[in-house]
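A.B. asks: this is a predicted model, with the sequence first.
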Amino acid sequence: MRWLRRPAVYVAMLAAAASAAPLPWLPLAADGVHDPAAPGLAFLQQPAEALAPLPRDSAGNLVRWVQALESGAIAPRSTLLGHTPVRVLDQDIIVSRFRSMPAVKFPHRQHTHWLDCSNCHPFPFADKAGANKLSMVAILNGEQCGLCHGAVAFPLTECNRCHSVSNEALKREAAK
């Protein structure tokens, strides 16, 4: 995770998001990923120009990507090839442990707008109910959900975005 190596940049990003100040997306030449001497860099759109109009978030790269998609602020290509079928699955999976944390709601629809089923099945997740042993340790180590969350999707510090279903409500529902 790049922000771990640049804590001052991450703290500045959080402070800016909280104060609604101009967002501090680094120019590509200074982001530590792009070669500042590459001649092609002049043809790329800078992050501040590309991301500033999108719905703001308080974490990660400061963009609420699902909100941007659902509001029509962005319309990503669903496939590289026009003849490839797009499969959007509108099904939520509740991972319930009935422990101290609320249960996890995994929304397939939001994920399949961006990714084909084959991005996650059969690796890192078997496509059979109960076949996956989820582990926060594995996720925090960049495995399972951590392959994307903490890297290109909202960070793992936003626990309530996944742990969003009251265990008490699930227990009441199960008792019916």
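C.D. replies: Yep, that arrived. Numbering: from 1, shown residues only.

A.B. asks: C-alpha only now, for contacts and for neighbours.
C.D. replies: Noted.

A.B. asks: look up how far residue 89 lies from the most centrally placed residue in the chain.
C.D. replies: Geometric centre of the chain, nearest residue: residue 153, 2.1 Å, by CA atoms, centre = their mean. Noted for residue 153: a distance of 19 Å to residue 89, by CA to CA, to the nearest Å.

A.B. asks: on that earlier part again, next, the contact list for the residue lying closest to the residue nearest to the centre of the chain once chain neighbours are set aside, please.
C.D. replies: Once flanking residues are discounted, residue 153 sits nearest to residue 60: 7.5 Å by CA to CA, 6 or more residues apart in numbering. By CA atoms under 8 Å, 6 or more residues apart in numbering, the residues touching residue 60 are 150, 153-155.

A.B. asks: now render those as a markdown table, adding distance to residue 124.
C.D. replies: Shown next, in a markdown table, are the contacts of residue 60 (distance: CA to CA, whole Å):
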| residue | distance to residue 124 |
| --- | --- |
| 150 | 16 |
| 153 | 16 |
| 154 | 19 |
| 155 | 19 |
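
A.B. asks: longest helix in this structure, please.
C.D. replies: Longest helix in the chain by number of residues, with DSSP state H as the criterion: helix 7-19.

A.B. asks: now that one: how far from the chain's centre is it?
C.D. replies: Centroid separation between helix 7-19 and its chain, computed with CA atoms, centre = their mean, to the nearest Å, is 18 Å.

A.B. asks: wasn't the residue nearest to residue 153 part of a helix?
C.D. replies: No. Checked against DSSP: H, G, I helix; E, B strand; the rest coil, residue 60 lies outside a helix; its state is coil.

A.B. asks: from residue 87, how far off is it?
C.D. replies: 27 Å.

A.B. asks: over to residue 140?
C.D. replies: Counting by CA to CA, the gap from residue 140 to residue 87 is 29 Å.

A.B. asks: residue 17 now?
C.D. replies: Noted for residue 17: a distance of 35 Å to residue 87, by CA to CA.

A.B. asks: and here is the other one:
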Amino acid sequence: MGQHGKARWFSLALFMTALWLAGPLLAEWTPLAEDGLHDPDNPALEVMQNPGDALSQLPRDDAGDVGNKVRWVQALEMGYIEPRTNILPETKIEVLDLDIIMKHTGSTAYVRFPHKPHTEWLDCSNCHEKIFKMKAGETPLSMLAILSGEYCGRCHGAVAFPLVLCNRCHSVQPDTLENKVNQRQ
């Protein structure tokens, strides 16, 4: 990737991090000149799109005063957005419709990891083998590591829905899953 491409990705990452950090401030999408992150005297603000202008047209997230108030997967499914899945045109993206159920969750509900919405945005190589091992159960996940920005925390809490929305991931009650298994036998 050339210097221009790296700078563009860095700028996007910086902007998305700023959006996340300003979560409570963006409850109603505070204009950039008033968000406490951007210099209100910077002439570049005149050409930048305010979050309210950009995000208010997308499906609204009901997550309270956290995050950027957008249901990104719903925005994708409804055709509001068409994210680029790769930089290089020769990269072939495989959408994988497979859910992984993670049962080592202590006393909380199991975690359902849906591959489909993730692979509609990202190539598998973005996560495998650097962040997650390919074989389920081989990556030693912990909430401390995730909250520290590792594993799932690389995106959630930065550019995806915030980590404080526990039930979005911890969504499978053990007894429900066991009942489904018993019904199949």
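C.D. replies: Everything's here; your move. This is a predicted model, so every value here is computed, not measured.

A.B. asks: once they're superposed, what TM-score comes out?
C.D. replies: Once superposed, chain against chain, the TM-score is 0.80 (TM-score structural alignment, normalised by the length of the first structure); 164 aligned residues with a CA RMSD of 2.6 Å.

A.B. asks: quick one: which of residue 17 and residue 87 of the first structure has more around it?
C.D. replies: Applying other CA atoms under 10 Å to residue 17 of the first structure and residue 87 shows that residue 17 carries more neighbours, namely 18 against 13.

A.B. asks: hmm, that one is touching residue 55, no?
C.D. replies: No. Residue 17 of the first structure lies out of contact with residue 55 (CA atoms under 8 Å); the separation is 11.5 Å.

A.B. asks: residue in the first structure paired with residue 103 of the second structure?
C.D. replies: If you follow residue 103 of the second structure across to the first structure using TM-score structural alignment, you land on residue 96.

A.B. asks: aligned to residue 84 of the first structure, what sits in the second structure?
C.D. replies: By TM-score structural alignment, residue 84 of the first structure lines up with residue 91.

A.B. asks: for residue 120 of the first structure, same thing?
C.D. replies: Using TM-score structural alignment, residue 120 of the first structure lines up with residue 127 in the second structure.

A.B. asks: specify the local secondary structure of residue 145 of the second structure.
C.D. replies: Following three-state DSSP, we place residue 145 of the second structure in the helix state.

A.B. asks: residues in contact with it?
C.D. replies: Residue 145 of the second structure sits next to 151, 153 when contact means CA under 8 Å, 6+ apart.

A.B. asks: show me the strands in the second structure, by range?
C.D. replies: Counting by DSSP state E, the second structure has strands at residues 99-102, 110-114, 170-172.

A.B. asks: and the first one against the first structure, how far off on average?
C.D. replies: It stands for strand 99-102 of the second structure. The superposed strand 99-102 of the second structure is, by mean CA distance after the TM-score superposition for the first structure, a mean 0.6 Å from where its aligned residues fall in the first structure.

A.B. asks: of the strands of the second structure, which approaches residue 183 of the second structure most closely?
C.D. replies: Nearest to residue 183 of the second structure among the strands of the second structure is strand 170-172; the distance by CA to CA comes to 16.5 Å.

A.B. asks: what about the closest residue to residue 90 of the first structure other than its chain neighbours, distance to residue 49 of the first structure?
C.D. replies: Distance criterion CA to CA, 6+ apart; nearest residue to residue 90 of the first structure, sequence neighbours excluded, is residue 109 at 4.5 Å. The gap separating residue 109 of the first structure from residue 49 of the first structure is 28 Å, by CA to CA.

A.B. asks: same check, this time on residue 166 of the first structure
C.D. replies: Distance of residue 166 of the first structure to residue 49 of the first structure, given as CA to CA: 39 Å.

A.B. asks: so for the two, which sits in the more crowded spot?
C.D. replies: Applying other CA under 10 Å to residue 166 of the first structure and residue 49 shows that residue 166 carries more neighbours, namely 14 against 10.

A.B. asks: the more buried one matches what in the second structure?
C.D. replies: Checking TM-score structural alignment: residue 166 of the first structure goes with residue 173.

A.B. asks: residue 131 of the first structure now?
C.D. replies: Under the alignment (TM-score structural alignment), residue 131 of the first structure pairs with residue 138 in the second structure.

A.B. asks: from residue 166 of the second structure, how far off is its match?
C.D. replies: 22 Å.

A.B. asks: and if you look at residue 8 of the second structure?
C.D. replies: To residue 166 of the second structure, residue 8 of the second structure is 32 Å away according to CA to CA.

A.B. asks: ok, now residue 93 of the second structure?
C.D. replies: Distance from residue 93 of the second structure to residue 166 of the second structure, by CA to CA: 29 Å.

A.B. asks: more neighbours: these two, which one.
C.D. replies: residue 93 (15 against 12).

A.B. asks: what residues sit buried inside the biggest helix by length in the second structure?
C.D. replies: Taking DSSP H as the criterion, the second structure has its longest helix at helix 3-21. Buried residues in helix 3-21 of the second structure, defined by neighbour count with 16 or more other CA atoms under 10 Å: 16-21.

A.B. asks: again, but for stretch 112-122 of the second structure
C.D. replies: 112-113, 115-122.
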